[in-house]
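A.B. asks: Here you go, sequence then predicted model.
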Amino acid sequence: MAVSRETEPPAGAAELFGETWTQAQRYADLLSTWGVDRGMIGPREVPRLWDRHLLNCVVVTPRLPQGVTVADVGTGAGLPGLVWAIARPDIQMTLVEPLLRRVSFLEEVVADLGLENVVISRSRAEDQAGQFDVVTARAVAALDKLTTWCWPLVAPGGVLLAMKGRSAPEEVEAARPMLRRLGVSDVRIETYGDLAVPTTVVELTR
């Protein structure tokens, strides 16, 4: 059975992106075409691309301070990194991704969208150089493992924003020993967005 590639945005989506709405629509189109053809997302994700992925990411952008540096670890097809970079032209985004085929896709998308605030780094988190005001990851690994990889990238005074689902409280409890060993003391679980399923973020402040 054929799967629809229609990506009609829901009401209110344009307001979340503001002046960059045209770029957001173009990114959705690229995900539903290039992204599917090249295995970045599954074809069955296309009808729910906005609700489950793009809006899920963009609702977190008000949490980002003005002009910060951000690293999206294991960005894959650019979620949330490209969504954040589109919605917030003031931030400097580094997309960290080890797989060449994903990096190639990201390079083509960034060029197509004309994004000047994005750098693509073909690297694992453990090998990524530098530190960032904000580090994020979505659907990469359990919190204990993710924090081990990402914490060295968080600059003093910075924050790790781990995008999680409803299992966030359980992941935090399971990660407590690791968080103590890393010296993470400020741990919060926040929700963002007036969505059917709000976006859950575990916030670890350095």
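C.D. replies: Arrived safely, thanks for sending. Treat the numbers as computed from the prediction; the structure is a model and nothing was measured.
A.B. asks: going forward, measure contacts between C-alpha atoms and count neighbours the same way
C.D. replies: OK.
A.B. asks: Quick check: longest strand in this protein by residues?
C.D. replies: Ranked by number of residues, the top strand in the chain under DSSP state E is strand 154-164.
A.B. asks: contact partners of it?
C.D. replies: Residues outside strand 154-164 that contact it (Cα atoms under 8 Å, 6 or more residues apart in numbering) are 131-139, 143, 150-151, 199-206.
A.B. asks: Could you identify the helix or strand that succeeds that strand?
C.D. replies: Under the assignment DSSP states H and E, the closest C-terminal helix or strand after strand 154-164 is helix 168-182.
A.B. asks: In addition, the following structure is provided for comparison:
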Amino acid sequence: MTAEHGPGASDIDESRIPSWIACEDLLVKMREELIDRAIKLLNREIESGHIAVNGSTLFSSEANADVEEAMYLINNLIDDSGRLHKEYSEYIEKNNGKKLSDAEAKKFGELQKFVLSVEQLNMLMEYARVLSSWADAAGKMIEGKDTEDILRKTIDKEELRKTVLEFFINDSECRVLLSSKEIEAIKSVLGA
């Protein structure tokens, strides 16, 4: 690891690994990071009391039970996010700027944090879905000459793919996971 690399970042020697595999690996690594961040955000929200979990579920294997449970909860929150956003946004809008008691102000602030967290979970998982389908497309580009070439050929004028790359390159926590070669490839595709 050099000063340019964060933990987990590595320059893939594309002369020894087919380019499509290197590109697919990059996109999968990015997707896994977003899912990991979503799970960490969910756990913070549970620990802070913004989200209460009641009941139990059975999962296919004990080894993955924590991840499966987190993904189950995240997917349910996302499925319900439209209703949550509508209900809570109306409440927030109605009470914004009103004189509130200390207890009401605390509840109001916690509610705002919860709504923002649900929006962030939604964004992270949407970006992860984009990366998943993009990795599938990149895996079919056996004629691509390098990661940059494959990213460029598979971005397909899809604005959300560009948005995901911009998010990764501009987010300091995500950026440290990328090698200098990967950063340069992404910047080139973005025209930065």
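C.D. replies: Yep, it's here. Values in this document were obtained by computation on a predicted structure and should not be read as measured data.
A.B. asks: Need the TM-score from the superposition.
C.D. replies: Taking TM-score structural alignment, normalised by the length of structure 2 as the basis, the two superposed chains have a TM-score of 0.26; 92 aligned residues with a Cα RMSD of 5.7 Å.
A.B. asks: related to what we said a few turns ago, report the angle between the longest strand of structure 1 and helix 168-182.
C.D. replies: Strand 154-164 of structure 1 runs at 160 degrees relative to helix 168-182, counting by axes from the mean of the first three to the mean of the last three Cα atoms, to 10 degrees.
A.B. asks: Go through strand 154-164 of structure 1 and flag the buried ones.
C.D. replies: 154, 155, 158, 159, 160, 161, 162, 163, 164 (16 or more other Cα atoms under 10 Å).
A.B. asks: still on that earlier bit, can you list which of the contacts of strand 154-164 of structure 1 are found in strands?
C.D. replies: Those of the contacts of strand 154-164 of structure 1 lying in strands (DSSP E): 132-138, 199-205.
A.B. asks: State the pair within those residues that is farthest apart.
C.D. replies: Comparing every pair within these by Cα to Cα identifies 132 and 199 as the most remote, at 22.3 Å.
A.B. asks: where exactly do the strands run in structure 2?
C.D. replies: Under DSSP E, structure 2 gives no strands.
A.B. asks: How about structure 1?
C.D. replies: Under DSSP E, structure 1 gives strands at 69-73, 92-96, 118-121, 132-138, 154-164, 186-192, 199-205.
A.B. asks: contact partners of stretch 75-95 of structure 2?
C.D. replies: Under Cα under 8 Å, 6+ apart, the answer for stretch 75-95 of structure 2 is 108, 111, 112, 115, 118, 119, 121, 122.
A.B. asks: List the buried residues in that stretch.
C.D. replies: Along stretch 75-95 of structure 2, these residues count as buried under the neighbour rule (16+ other Cα under 10 Å): 77, 78, 81, 84, 85, 88, 92.
A.B. asks: The third one and residue 116 of structure 2, how far apart?
C.D. replies: I take that to be residue 81 of structure 2. Computed with Cα to Cα, to the nearest Å, the distance linking residue 81 of structure 2 and residue 116 of structure 2 is 11 Å.
A.B. asks: Tell me which of the strands of structure 1 lies nearest to residue 104 of structure 1.
C.D. replies: strand 118-121 (9.6 Å).
A.B. asks: Give the other helices and strands that that closest one contacts.
C.D. replies: strand 92-96, helix 100-113 (3 or more Cα pairs under 8 Å, 6 or more residues apart in numbering; DSSP states H and E).
A.B. asks: make it 10 Å
C.D. replies: strand 69-73, helix 81-87, strand 92-96, helix 100-113 (3 or more Cα pairs under 10 Å, 6 or more residues apart in numbering; DSSP states H and E).
A.B. asks: so which of those is the most packed in?
C.D. replies: strand 69-73 (a mean of 27; mean count of other Cα atoms under 10 Å).
A.B. asks: Can you point out the buried residues in the helix ranked longest in structure 2?
C.D. replies: What stands out as the longest helix in structure 2, according to DSSP state H, is helix 102-138. Residues 108, 111, 114-115, 117-128, 130-132, 134-135, 137-138 are the ones in helix 102-138 of structure 2 that count as buried (16+ other Cα under 10 Å).
A.B. asks: Return the member of the buried residues of strand 154-164 of structure 1 nearest to residue 22 of structure 1.
C.D. replies: Nearest member of the buried residues of strand 154-164 of structure 1 to residue 22 of structure 1, counting by Cα to Cα, is residue 163, at 25.1 Å.
A.B. asks: Quick check: residue 149 of structure 1 touching residue 96?
C.D. replies: No - counting by Cα atoms under 10 Å, residue 149 of structure 1 stays clear of residue 96, with 12.0 Å between them.
A.B. asks: give the contact list for the closest residue to residue 169 of structure 1 other than its chain neighbours.
C.D. replies: In space, and not counting its chain neighbours, residue 169 of structure 1 is closest to residue 189: 7.5 Å by Cα to Cα, 6 or more residues apart in numbering. Counting by Cα atoms under 10 Å, 6 or more residues apart in numbering, residue 189 of structure 1 touches 161, 162, 163, 164, 168, 169, 172, 200, 201, 202, 203, 204.
A.B. asks: Thanks a lot, see you next time.
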